[in-house]
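In: next input, structure requested:
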Amino acid sequence: MSKKHDFAQSLQGLSEADLKVKIKEDEMRMKKLTFAHAIAPLENPQSIRALRRDIARLKTQLRKTQIGA
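Out: This is a model prediction of the structure:
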């Protein structure tokens, strides 16, 4: 399976509170990465894109749990 599919499968069993905590942690990591990239170029700038997409997947899963889908 793809990494995206594995990530989505790992989110299935998480509660709403767990998802919110994970979103907060990833958003802080995102801020740190973008700040570090502004100071000096990152070795792998694609990691910012991947993290941004993971945050979006987390928010989507949170919304699904909130509406009960």
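
In: can we go C-alpha only for contacts and neighbour counts from here?
Out: OK.

In: buried set for stretch 61-69?
Out: 61, 62 (16 or more other Cα atoms under 10 Å).

In: what about it, distance to the chain center?
Out: Distance of stretch 61-69 from the chain centroid (Cα atoms, centre = their mean, to the nearest Å) equals 16 Å.

In: stretch 36-55 too?
Out: Put simply, stretch 36-55 sits 12 Å off its chain's centre (Cα atoms, centre = their mean).

In: just give me the neighbour total for residue 15.
Out: Residue 15: 13 surrounding residues under other Cα atoms under 10 Å.

In: another sequence for comparison is provided below:
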Amino acid sequence: MMKTSEIKELTKKEILERIQLEDETLTRLNLNHAVSPLDNPMKIQVARRNIARLKTVLRQRELNENQK
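Out: Modelled structure (predicted):
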């Protein structure tokens, strides 16, 4: 799980790459879970929350740039 403070240190490009990577992970987890139950289904929730954190920080930066 990524902390918000860790995400804020990343560049915009790194955040976009992380979002893509987490999205692929989430898709894979969901497909695997549909076929046979995962031994730890909380991984799906963690991946979704990581994506949300990344998108939130990205959006905050966009809003800050627009205000300046």
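
In: trace residue 13 of the first structure over to the second structure, please.
Out: When the second structure is aligned by TM-score structural alignment, the residue opposite residue 13 of the first structure is residue 9.

In: for residue 68 of the first structure, same thing?
Out: Per TM-score structural alignment, residue 68 of the first structure is aligned with residue 64.

In: could you do residue 23 of the first structure as well?
Out: Using TM-score structural alignment, the partner of residue 23 of the first structure in the second structure is residue 19.

In: who are the contact partners of its match?
Out: Contacts for residue 19 of the second structure were tallied using Cα atoms under 8 Å, 6 or more residues apart in numbering; they are 51, 54, 55.

In: quick revisit: check the gap between the match of residue 13 of the first structure and residue 29 of the second structure for me.
Out: Counting by Cα to Cα, to the nearest Å, the gap from residue 9 of the second structure to residue 29 of the second structure is 27 Å.
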